[in-house]
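1. Got a predicted structure plus its sequence, pasted below:
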Amino acid sequence: MNTVEDRPSDFNLGDRDFQFLASFLSRETGIILSDHKRQMVSGRLVKRLRALGLRDFGDYCAMLDGPRARDEIEHLVNAITTNITNFFREPHHFDHLRHMVLEPRMTEAPRRRKLRIWSAGCSSGQEPYSIAMTIADTLKPAEAWDALILATDIDTNVLKRGAEGIYTAEDTAHIPETYRKRFVRRLHNDPDHMQMADEVKRLIRFKRLNLHEPWPMKGPFDAIFCRNVAIYFDKPTQRALFNRYCDMLTMGGMLYLGHAESLIGMNDRFEVSDKTVYRRIR
């Protein structure tokens, strides 16, 4: 009898298997895979098929349709998701955060100095570290504040990188020079890589979270960053997601979206505060 190793491999992703994978991901994560992404999906999953000793995508789909599915979902999502991010990407958001969220809090009585911000879809951590640097530079004295950033993503690989806080010198070039001098440390044993300072690392908690599932945290948050995430969902899923975000925000709290995303016509519980920034009003 031939073993898996003896049989010829066929890594062609046909219609039936692609539709199964698209339905599976939509059901489990809310991510929508349009047909033009078939080649990307095929290319990224070939390594998983080889690692599992599977002959073809039919075998892989059969596994996802069985009791081993729970163990494979994390690997599947890690392979499929795209993580493109930079420090201080869309810099107007961080100016808005400073002037419209952080600075107004400076006059509050000490007993109210609690700040909670959520970076949803944080990728490898550049966004939450950009938020943390903005907080550390604005809220003074820092020790007078109970400030915390929740950084979540569905991809465990990028979360690990974010928690380590180590980036290439090219990555950190996007950080403003004054922040770079204060919050970035060169590694002694690796001059090509930098590490984020403890001052900002201690403000962030990295956690895995599937936005399509129940959320364990209760909030409320003063601001939520969810940039370039909703574009992977269909309109009904987007509407439900934005409504859940609204429930998690304080009244007047801010929701920051990506440059290609909008709440206009999607949710009447927000008003426009700035370019792709929305304030909860009800």
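-> Here it is on my side, so go on.

2. Every contact and neighbour count from this point should use C-alpha atoms.
-> Fine.

3. tell me, how many neighbours does Leu49 end up with?
-> 17 (other CA atoms under 10 Å).

4. what do you get for His193?
-> 17.

5. Am I right that it sits in a strand?
-> Yes. Under DSSP: H, G, I helix; E, B strand; the rest coil, His193 falls within a strand.

6. roughly how far apart are the nearest residue to it once chain neighbours are set aside and Val184?
-> Among residues not flanking His193 along the chain, Thr168 sits closest, at 4.3 Å (CA to CA, 6 or more residues apart in numbering). As judged by CA to CA, to the nearest Å, Thr168 and Val184 stand 11 Å apart.

7. this is the comparison structure:
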Amino acid sequence: MTPRRRSDIVFEESDFQRIAAFAKSEYGLHLEPSKKAMIHSRLGKRIAALNLNGFAEYDKYLKANIEAESEHFISALTTNVTNFYREKHHFEQLQADVLPKLIERARSGGRVRLWSAGCSSGPEPYSLAGSVILLCPEAPMLNIRILATDIDPFVLRRAEAAVYSDEEAKIPPGVWADQVFEKAGGKRTEFRVRSDVHSLVSFRRLNINGPWPMSGLFDVIMCRNMAIYFDSQTQQTLWRRLAEQLVPGGMLFIGHSERVSGPATALVEAAGVTAYRKRSAS
């Protein structure tokens, strides 16, 4: 059988509607019509690899093999753009104003939990861990843990490997690099995350719009540049759920183009640039 070429696969409006409806019902993803070319290209490549006859056949294949195929489907529809210490001002605020109090609590025997929601290939949670280690070298011996979640299992496997290329490991100037990577002499083409930094982070697959199995609350949640994939109602539901998952006084950091809206505004207050603090119960 001659392998199909991606360019031969027709993408009709009805195909887009089927894909968009499935992405919304299963994962809460809101696919704008402006994404049609991207969807055609990325899923067309997958359809060609499976040697299927088109999007209608892929729709049937996807629903019949949802557990195995969902990995490829999600990976094709989302863009994993991330960097170490991205939006540096958040980490500066954490190191100056948020983490010192949490570390003091941990040193007194208390529990500290941070969550990187939509962690992609790992730079965000490892940046969090590097900031913790900078202020508290003994953090792996204390009750401080970072949960890192994403829906895409491919990027989670990359994150757990904790090895990054020269391009991926670019970090803002300053002391940031030494907070995350092992030191090595000479020119490097690969950068490995320090073992103490790695030990603070646990990676889990999670559909942010599905059930959350976590039983405890968090002191810090980073959920940045994820809500842009959702419609307004789904965003508002997400903000509320995140706010409810914070301890009183806990911090929520979101993406530079995002704003908390809806019922969550009664639960959190602005506390910096795209940073929010959980209000104390009155």
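-> Everything's here; your move. Note that the structure is a prediction, hence the values are computed from the model and not measured.

8. Residues that sit against both of Thr168 and Val184 of structure 1, list them.
-> Met194 (CA atoms under 8 Å, 6 or more residues apart in numbering).

9. Looking at the two, which one has more neighbours?
-> Neighbours were counted for Thr168 of structure 1 and for Val184 using other CA under 10 Å; Val184 has more, 22 against 14.

10. Structure 2: which residue goes with that one?
-> Mapped onto structure 2 by TM-score structural alignment, Val184 of structure 1 lines up with Phe181.

11. And Trp145 of structure 1, by the same measure?
-> Match for Trp145 of structure 1 (TM-score structural alignment): Leu142.

12. need the helices for the stretch 151-282 of structure 1, in chain order.
-> 156-164, 169-172, 177-183, 198-201, 235-248 (DSSP state H, counting those that start in this stretch).

13. For Glu213 of structure 1, find the nearest of these.
-> helix 235-248 (10.6 Å; CA to CA).

14. quick one: that closest one aligns where in structure 2?
-> The aligned range for helix 235-248 of structure 1 is 232-245, by TM-score structural alignment.

15. on that earlier part again, same list, the helices of the stretch 151-282 of structure 1, but as JSON lines with mean neighbour count please.
-> Shown next, in JSON lines, are those (neighbours: other CA atoms under 10 Å):
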{"stretch": "helix 156-164", "mean neighbour count": "18"}
{"stretch": "helix 169-172", "mean neighbour count": "16"}
{"stretch": "helix 177-183", "mean neighbour count": "14"}
{"stretch": "helix 198-201", "mean neighbour count": "17"}
{"stretch": "helix 235-248", "mean neighbour count": "17"}
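
16. TSV please, covering these and showing distance to Leu54 of structure 1.
-> Formatted as TSV, the helices of the stretch 151-282 of structure 1 follow (distance: least, CA to CA, whole Å):
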stretch	distance to Leu54 of structure 1
helix 156-164	23
helix 169-172	37
helix 177-183	46
helix 198-201	41
helix 235-248	33
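
17. For Ile131 of structure 1, find the nearest of these.
-> helix 198-201 (9.1 Å).

18. separation between the residue nearest to His193 of structure 1 and Ile135 of structure 1?
-> Distance from Thr168 of structure 1 to Ile135 of structure 1, by CA to CA: 23 Å.

19. Excluding sequence neighbours, find me the nearest residue to the spatially most central residue of structure 1.
-> Centroid-nearest residue in structure 1, with CA atoms, centre = their mean: Gly121, separated by 1.3 Å. The shortest distance from Gly121 of structure 1 to any non-neighbouring residue, by CA to CA, 6+ apart, is to Asp153 (4.5 Å).

20. Brilliant, that's me finished.
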